[in-house]
Structures are given as C-alpha cells and as structure tokens.
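A.B. asks: Need coordinates for the following:
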Amino acid sequence: MKQFSPTIWATIGWISLGLSAWSFVLATVDGVMAYFVVVIAIIIGGFSSIGVTASARFAVSTVVLGTVLIFWMTHHVASTGFQLPDGNSMATMSSSISIPILVSVAMMIWGIHRRKTFPRPSSE
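C.D. replies: I've put the predicted structure just below:
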C-alpha cells in the first residue's frame, strides 16, 4: 500500500492551524462560530498525525491553541473583562472541549503506534 507523502500530512496540519487562527478572529465576532471552527480544527489536527509519514506536532499545536481559545472564551466577558477561573467555569471549559481533544489525542496515539509498528518507507 502506498503511503501519503509527508507534504500531504503537513498540509492537513497547516489547515488545522489555519482554522485555529481563524477561530481566534471569529471569536471577536461570534463565540459560537469560533467554538465550532476550533472543534473542527482540533479534529483535523488529530487526523494530520495518523499517517506513517506524519508527525504529531500539528495536532499538539492545534490542541494547545484550541484550549487557549476556549479558556479565553469561557473566562472573558466583554463588559467586565477577564474573570478569574473558578470550579464552575473550569468545568464548563473542560466539558465543552473534552470530546474533541479526546478524539484528537486518540488519533495522535494511533499515529504514534503506526509509526512505531510500521517502518517508514524508504525514498528509493
């Protein structure tokens, strides 16, 4: 079976990072749109790490950026500014982002397993 080139996996990873950046822009307009875009970005980031010739760096970056954005969206109010985290706000944040992060981390682990199990194809 022919594997995808690392360039294709990197392109998918850059798309996920681009969507994460776009979600920061959308967060200034509408938080709901930003949330859906960041969830899609996290899942695409995880997908970019499942190939034998892929890397998990884009998935990790997307998860970190997505978590920062969701933290900001759940702890910042336009009228009063940044609110200190408490138990309820942290529970809201973790409940809204836990499933996409779980899916992304599962794909990263699957990709790591595939890269350890199957040798990288030679460039001959």
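A.B. asks: Going by C-alpha atoms from here, please, whenever you check contacts or count neighbours.
C.D. replies: Noted.
A.B. asks: The most centrally placed residue in the chain and Leu69, how far apart?
C.D. replies: Closest residue to the average C-alpha location of the chain: Ile42 at 2.5 Å, with CA atoms, centre = their mean. The gap separating Ile42 from Leu69 is 12 Å, by CA to CA, to the nearest Å.
A.B. asks: Same question for Ile109.
C.D. replies: From Ile109 to Leu69 the distance is 23 Å (CA to CA).
A.B. asks: neighbour-wise, which of the two wins?
C.D. replies: Per other CA atoms under 10 Å, whichever of Ile109 and Leu69 has more neighbours is Leu69, with 21 against 16.
A.B. asks: Please give the structure of this sequence too, so both can be compared:
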Amino acid sequence: MPRHNFSAKVKRQAHERSGGHCEAVGEVYGLPPGQRCNAALAGKRVEIDHYPIPATDEGSDVLENAVACCTKCHGHKTATYDVPMQAKGKRVATRHLGISQPGTLPGARIKYSRARGVWVDRATGQIVEAPQQ
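C.D. replies: Sure, this is the predicted structure:
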C-alpha cells in the first residue's frame, strides 16, 4: 500500500499548532481516556503522526490528521495500534483472495498441528483423520 507522507509545510504547521508540547491524546497513545500527554518537545525529536486516518489511506496527509508527538507516545501507538492493524488488514486481504495458511484447507474446520503431528478439528480440538485431497 502506498504511504501518504506529510509535506514539510504540514509538518511545520503541526509543530507550530502544538505550542511545543506533545499533542497525543487518549488510550491509543498509552494515556488515560481523554488525557493529553503535553510533554515538552523543545530540543527533542518531534514526530508527526497520522491520526485518526492511517498513512496508507488517501487524504491522510493533511494538517487535520497530523499529530505532533513525543517519541514515547508515537512509539506506543506504532507498536500497539498501527502494526497490529496493518497485520490484520493483510490477513483480511489474504483471506479475501482465498489464500489459506500452510497446513489448512480453505473453508475447512480442520487444521494440521505440526506440534502434535496430527489433524485437529478447530471447533472441538479433537484429533481427526487426515482429509482426502
């Protein structure tokens, strides 16, 4: 997926708007609901985050979607929100194409368990006979 980066102008505007303090707000940044970080950004690395629209979406590169963050808040969001959401998107897209995980049969309830060396019914966890392919 293409990434829509902020222009230098938008980055400057977001930094000016922040008043030199982290704009991260709420749980997505590892804070209590509704709480703003407000960490001083002067003399520190300022990261401009895409939120609430992800960087991969069209129109995400505008000032209204730019959050001037400290590295701690941006790192938390990246690790606990962005990366898992991107992984889920890839899984959904892969499933939509009909591509299955190794050791599974598309649409089947059974899966091959490498650890146990047997086929297992996903719903019950019971060992079943190898499927006819």
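A.B. asks: After superposition, what is the TM-score?
C.D. replies: Scored against TM-score structural alignment, normalised by the length of the first structure, the superposed chains reach a TM-score of 0.32; 62 aligned residues with a CA RMSD of 4.1 Å.
A.B. asks: ok so, going back, okay, and the residue nearest to the centre of the first structure sits in which element?
C.D. replies: Taking DSSP states H and E as the definition, Ile42 of the first structure sits inside helix 31-47.
A.B. asks: buried set for that helix?
C.D. replies: Residues of helix 31-47 of the first structure classed as buried by neighbour count (16 or more other CA atoms under 10 Å): 31, 34-35, 37-47.
A.B. asks: How far does that helix sit from its chain's centre?
C.D. replies: 7 Å (CA atoms, centre = their mean, to the nearest Å).
A.B. asks: Can you name the residues in contact with that helix?
C.D. replies: With contact meaning CA atoms under 8 Å, 6 or more residues apart in numbering, helix 31-47 of the first structure is reached by 12-13, 15-17, 19-20, 22-27, 56, 58-60, 62-63, 66, 70, 73, 97, 100-101, 103-108.
A.B. asks: Where is the longest helix in the second structure?
C.D. replies: For the second structure, the helix with the greatest residue count under DSSP state H is helix 83-96.
A.B. asks: Tell me how far the residue nearest to the centre of the first structure lies from Val105 of the first structure.
C.D. replies: Counting by CA to CA - Ile42 of the first structure and Val105 of the first structure are separated by 9 Å.
A.B. asks: again, but for Val77 of the first structure
C.D. replies: Relative to Val105 of the first structure, Val77 of the first structure is positioned 30 Å away (CA to CA).
A.B. asks: ok, these two, which is more surrounded?
C.D. replies: Shown here are Val77 of the first structure and Val105; by other CA under 10 Å, Val105 has more neighbours (22 against 11).
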